[in-house]
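Trainee: below is the structure, and that's it, no one-letter string:
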């Protein structure tokens, strides 16, 4: 069911103000006072691109993991701005998908990976996983650390687990595909890249990998 015009108009006005003034706090204040998560999720289906952009950005800041599937569908939106906003919104939601304490510990893992301290990242992620075994991003961050240490089998296993708990995790799909290429498991890499392409049909790099690997498969 479409939302009434005044519901769409308010969030579009708030979004336009944000675009002009870059005051994210003001935008979120307006949205959080007037919109529930459910209403924002329904606005993702609006036929107006600005409404979809506003709803995606709001959910990226305010949404819970419950809107993961809805935001993932926005990765195939015809509007490139919606797709880009959805990409960032999903990462934000994935990093706050557990308790505040576990989310803070995950941030430390991410920081270790960013600083090249991959062994420490693995230890911290492993400890976090013991306490939060369904936290998909903890597995993905450990997969990143393993990848950076050329431990591709271990990275693949963690990517698989990340996808068990978050089937929309395009980062885990792409990382897993790169690991499989390095392990010369090219048919499996093609499969995971195809899966990622269904989620992100406008992603040029993914389409190129699918084309290359399909051509290889046809030549064998």
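Mentor: Perfect, thanks for sending it. Computed from a prediction, not measured in an experiment: that's the story for all the values here. Numbering: from 1, shown residues only.
Trainee: from here on, just use CA atoms for contacts and neighbour counts.
Mentor: OK.
Trainee: now the helix or strand encompassing residue 162: buried residues?
Mentor: Using DSSP states H and E, residue 162 sits in helix 152-165. If you call a residue buried by 16 or more other C-alpha atoms under 10 Å, then helix 152-165 has these buried ones: 152-156, 158-163.
Trainee: for that helix, packing partners?
Mentor: helix 136-148, helix 170-182 (3 or more C-alpha pairs under 8 Å, 6 or more residues apart in numbering; DSSP states H and E).
Trainee: redo those as JSON lines? Include distance to residue 89 and mean neighbour count.
Mentor: Formatted as JSON lines, the helices and strands packed on helix 152-165 follow (distance: least, C-alpha to C-alpha, whole Å; neighbours: other C-alpha atoms under 10 Å):
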{"stretch": "helix 136-148", "distance to residue 89": "14", "mean neighbour count": "27"}
{"stretch": "helix 170-182", "distance to residue 89": "13", "mean neighbour count": "22"}
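Trainee: which of these sits closest to residue 10?
Mentor: Closest to residue 10 of the helices and strands packed on helix 152-165 is helix 170-182 (C-alpha to C-alpha; 31.9 Å).
Trainee: what's next to that closest one, contact-wise?
Mentor: 140, 144, 147, 152-153, 155-156, 159-160, 162-163, 186, 188-190, 192-193, 195-196, 199 (C-alpha atoms under 8 Å, 6 or more residues apart in numbering).
Trainee: please redo it, this time with the cut-off set to 7 Å
Mentor: Contact partners of helix 170-182, identified using C-alpha atoms under 7 Å, 6 or more residues apart in numbering, comprise 140, 152, 156, 159, 162-163, 186, 188-189, 192-193, 196.
Trainee: between the residues you listed, which is nearest residue 87?
Mentor: Proximity of these to residue 87 (C-alpha to C-alpha) peaks at residue 196, which lies at 13.0 Å.
Trainee: and for the closest one, the neighbour number?
Mentor: When neighbours are counted by other C-alpha atoms under 10 Å, residue 196 registers 23.
Trainee: element containing it?
Mentor: Going by DSSP H and E, residue 196 is in helix 186-199.
Trainee: adding another structure so you can compare the two:
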């Protein structure tokens, strides 16, 4: 199996949508591996709650995960998603920051961060975050359009 570093090296130069998707899937598989049954239980329960739009329950499960394994970046990222979906942008931003502290290349967290910043009207901040994402994966589907839209908006 490829290491995270190998997958990210290949993602940086991947140009075809199918290759990008395959590499991202490989990275997500590694990120979603806790290697511990109790952590898996919290992660799976939280993801089920998230899918069912039960955000309070999802936050509770992901909180258990972040307490049990504070170094596990994906626990923070998943909780950030639940907070975002519940409209709690400040809490989501705190968890995105924690995710990126543990995994600075977390493209899901970067993408989510940019979405939150756009939602709250911080287009300049969103542009900076998407530029970070561009360094990881310049051919990320839709990224160049988002960058162009933000640049156009900021020039007006």
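Mentor: Arrived safely. Keep in mind the model is a prediction, meaning the values are calculated, not measured.
Trainee: how close are the two chains, by TM-score?
Mentor: For these two chains in superposition, a TM-score of 0.90 is obtained (TM-score structural alignment, normalised by the length of the second structure); 155 aligned residues with a C-alpha RMSD of 1.6 Å.
Trainee: before we move on, back to that, the helix holding residue 196 of the first structure: what's the following helix or strand?
Mentor: With DSSP H and E, the next secondary element past helix 186-199 of the first structure is helix 204-219.
Trainee: centre of the chain to that following helix, how far?
Mentor: Centroid displacement of helix 204-219 of the first structure relative to its chain, using C-alpha atoms, centre = their mean, to the nearest Å, is 23 Å.
Trainee: buried set for that helix?
Mentor: Here helix 204-219 of the first structure shows 206-207, 209-210, 213-214 as buried, counting by 16+ other C-alpha under 10 Å.
Trainee: quick one: which two of those residues are the most distant?
Mentor: 206 and 214 (12.1 Å).
Trainee: quick one: map residue 129 of the first structure onto the second structure.
Mentor: Structural correspondence for residue 129 of the first structure with respect to the second structure (TM-score structural alignment): residue 66.
Trainee: and for that match, the neighbour number?
Mentor: 23.
Trainee: do the same with residue 16 of the second structure
Mentor: 12.
Trainee: cool, residue 57 of the second structure as well?
Mentor: With other C-alpha under 10 Å as criterion, residue 57 of the second structure counts 18.
Trainee: residues contacting it?
Mentor: Contacts of residue 57 of the second structure by C-alpha under 7 Å, 6+ apart are residue 49.
Trainee: tilt between the helix holding residue 162 of the first structure and helix 136-148?
Mentor: Going by axes from the mean of the first three to the mean of the last three C-alpha atoms, to 10 degrees, helix 152-165 of the first structure is angled at 160 degrees with respect to helix 136-148.
Trainee: compared with the second structure, how much does helix 152-165 of the first structure deviate?
Mentor: After superposition onto the second structure, helix 152-165 of the first structure sits on average 1.0 Å from its aligned residues (mean C-alpha distance after the TM-score superposition for the first structure).
Trainee: corresponding residues in the second structure for that helix?
Mentor: Mapping helix 152-165 of the first structure onto the second structure (TM-score structural alignment) gives residues 89-102.
Trainee: what are the contacting residues of that stretch?
Mentor: Contacts of stretch 89-102 of the second structure (C-alpha under 7 Å, 6+ apart): 71, 73-74, 76-77, 79-81, 83-84, 106, 109, 113, 116.
Trainee: out of these, who's nearest residue 20 of the second structure?
Mentor: residue 106 (14.5 Å).
Trainee: where's the closest one relative to residue 30 of the second structure, distance?
Mentor: 12 Å (C-alpha to C-alpha, to the nearest Å).
Trainee: more crowded one of those two?
Mentor: For the pair residue 106 of the second structure and residue 30, the greater number of neighbours falls to residue 106 (21 against 15), based on other C-alpha under 10 Å.
Trainee: and residue 19 of the second structure, what pairs with it in the first structure?
Mentor: So residue 19 of the second structure corresponds to residue 82, using TM-score structural alignment.
Trainee: what's the neighbour count on that match?
Mentor: Neighbourhood size, residue 82 of the first structure [other C-alpha under 10 Å]: 24.
Trainee: identify the residues contacting it.
Mentor: Counted by C-alpha under 7 Å, 6+ apart, residue 82 of the first structure has contacts 52-53, 74.
Trainee: tell me which element it is part of?
Mentor: Residue-wise, residue 82 of the first structure maps onto helix 80-95 under DSSP H and E.
Trainee: what angle sits between that helix and helix 136-148?
Mentor: Using the same axes, to 10 degrees: helix 80-95 of the first structure against helix 136-148 is 100 degrees.
Trainee: can you list the buried residues in helix 80-95 of the first structure?
Mentor: Neighbour count says helix 80-95 of the first structure has 81-87, 89-95 buried, by 16+ other C-alpha under 10 Å.
Trainee: now do the counterpart of residue 125 of the second structure in the first structure against residue 195 of the first structure, distance only.
Mentor: Using TM-score structural alignment, the equivalent of residue 125 of the second structure in the first structure is residue 188. Counting by C-alpha to C-alpha, the gap from residue 188 of the first structure to residue 195 of the first structure is 11 Å.
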